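Q: what's the 3D shape of this:
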Amino acid sequence: MDDDRHAMKMAKKKVARDKIMATKTDEKGLVIVHTGKGKGKSSSAFGMIFRCIAHDMQCAVVQFIKGGMSTGERDLILSKFSDTCAFHTMGEGFTWETQDRSRDTEMAQAAWAKAKELILDDANKMVLLDEINIALRYDYLDVNEVVAFLRDHKPHMTHVVLTGRNAKDELIEHADLVTEMELIKHPFRSGIKAQIGVEF
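A: All right, here's what the predicted structure looks like:
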């Protein structure tokens, strides 16, 4: 395609795009779900948290599962941005490591209580509930209670991001934005362990 034809095509595209954008005028706090077997659910959510930090928007993170290990995101936020982003690690590790359903349930309930407190504080413009879908999958939390709270009590302009595999249908139905990460290829299958800077 020559330069003139390309320019004409892009000009038409811009007109059509501008027309569509002119109809998008509403604002609201979104319920955002990142799920699926592919890598990148928490990473993408933390990207949004760092965007909020960059815009000096108050935000918060509650980690439901990843309690036992240090992560780059947590270390950076706690050392540099704790005045903008509250960070609460409430889990004690992956469920296959703890192997204690009653303790996992107790920890998930405590994390959910903290999450509700942070969501209700309308100073927080975004709250990330990292790996909450795992707690919901194993019924440590009642998905209907979580959805009802988000529907009935979340401040209008607060964004809530929920990550983890196997998001429940009720949550997907309620959410404004749902992304499923699809696994195509992963180095773990070739004997490569989780590596610093990539996985944590």
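
Q: rest of the way, CA atoms for contacts and neighbours
A: Fine.

Q: Which neighbouring residues are in contact with Val143, exactly?
A: By Cα atoms under 8 Å, 6 or more residues apart in numbering, Val143 lies in contact with 136, 168, 170-171.

Q: Make TSV from those and add secondary structure, distance to Glu145 and neighbour count to it.
A: Output for these, formatted as TSV (DSSP: H, G, I helix; E, B strand; the rest coil; distance: Cα to Cα, whole Å; neighbours: other Cα atoms under 10 Å):
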residue	secondary structure	distance to Glu145	neighbour count
Leu136	helix	10	21
Lys168	coil	13	15
Glu170	helix	10	12
Leu171	helix	10	22
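
Q: Check the burial of the residue nearest to Gly197 when sequence neighbours are not counted by counting its neighbours.
A: Using Cα to Cα, 6 or more residues apart in numbering and skipping residues adjacent in sequence, the residue nearest Gly197 is Gly72, 7.2 Å away. Neighbours of Gly72 under the rule other Cα atoms under 10 Å: 13.

Q: One more, please, to line up against the first structure:
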Amino acid sequence: MTEDTERHAAKMAKKKAARDKIMATKTGEKGLIIVHSGKGKGKSTAGFGMIFRCIAHDMQCAVVQFIKGGMSTGERDLIETRFSNICAFHTMGEGFTWETQDKTRDIEMAQAAWAKAKDLIRDPANRMVLLDEINIALRYDYIDIAEVVAFLETEKPEMTHVVLTGRNAKEELIEIADLVTEMELVKHPFRSGVKAQQGVEF
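A: Alright, predicted model coming up:
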């Protein structure tokens, strides 16, 4: 070994010992409330990454989409055709609010999606429930944030993970969450005239 590699090995050994000491104190398990928000891309993608992890571990899970409508997406098609036995998929929205242009209908659909979400979360067999784009419904007050917070705090089974996505997450939701990630927008191809593309956005 050279002096440089010996110094590196000693430094890494010291770092590993410190890390192992920290990890030894992390023994708890619980169902997490996870929020993916922010203006950057990747919020739903991160949520679906967790859903596919659950599927890979043979853990029952479910998805409720609050805003996205009937448009075909890769994740929905894959889950419905190959993993419907372990992951229930419910697309409850009819598209973004500027497309539907019917506030009363949007509220009705959001309320129906929330009712379905509560049923899925209450079922302890579901280890994870993804509430995709619920933050948009909450932002427009289509669903009462106080009701959502109270439900998650009092009715969510102890070991169930709930993932909530969408920009502009409410502060009340951030306050009760165990994990919050803010996706920051640095660059976006849409600004350069590039449309949403298969395999990237859907």
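
Q: still on that earlier bit, of the contacts of Val143 of structure 1, just say which sits nearest to Gly68 of structure 1.
A: Closest approach between those and Gly68 of structure 1, by Cα to Cα: Leu136, at 19.7 Å.

Q: Can you tell me how far the aligned partner of Asp2 of structure 1 in structure 2 is from Ala10 of structure 2?
A: Mapped onto structure 2 by TM-score structural alignment, Asp2 of structure 1 lines up with Asp4. Distance of Asp4 of structure 2 to Ala10 of structure 2, given as Cα to Cα, to the nearest Å: 10 Å.

Q: Counting neighbours, go ahead and name the busier of these two.
A: A direct count of neighbours by other Cα under 10 Å for Asp4 of structure 2 and Ala10 places Ala10 higher, at 11 against 8.

Q: does that one sit in a helix, a strand or a coil?
A: Under the three-state scheme (DSSP: H, G, I helix; E, B strand; the rest coil), Ala10 of structure 2 adopts helix.

Q: For it, give me its contacts.
A: Counting by Cα under 8 Å, 6+ apart, Ala10 of structure 2 has no contacts.

Q: cutoff 10 Å now
A: Contact analysis of Ala10 of structure 2 by Cα atoms under 10 Å, 6 or more residues apart in numbering lists Lys16.

Q: go on, His161 of structure 2?
A: His161 of structure 2 neighbours (Cα under 10 Å, 6+ apart): 30-34, 50, 61, 121, 126-130.

Q: can you count the residues close to Ile33 of structure 2?
A: 22.

Q: What distance do you get for it to Val64 of structure 2?
A: 15 Å.

Q: and what of Arg19 of structure 2?
A: Applying Cα to Cα to Arg19 of structure 2 and Val64 of structure 2 gives a distance of 38 Å.

Q: Comparing the two, which residue is more hemmed in?
A: When Arg19 of structure 2 and Val64 are compared for neighbours, Val64 comes out ahead with 24 against 11, by other Cα under 10 Å.

Q: Which residue of structure 1 is paired with that one in the alignment?
A: So Val64 of structure 2 corresponds to Val62, using TM-score structural alignment.

Q: Then Leu173 of structure 2?
A: Match for Leu173 of structure 2 (TM-score structural alignment): Leu171.

Q: Find the nearest non-adjacent residue to that match, please.
A: Val147 (6.2 Å).

Q: count of neighbours near that neighbour?
A: Counted with other Cα under 10 Å, Val147 of structure 1 comes out at 18.

Q: just Ala108 of structure 1 next, same as before
A: Neighbours of Ala108 of structure 1 using other Cα under 10 Å come to 25.

Q: three-state assignment of Ile32 of structure 1?
A: strand.

Q: mind checking how far it is from Lys14 of structure 1?
A: Using Cα to Cα, Ile32 of structure 1 is found at 28 Å from Lys14 of structure 1.
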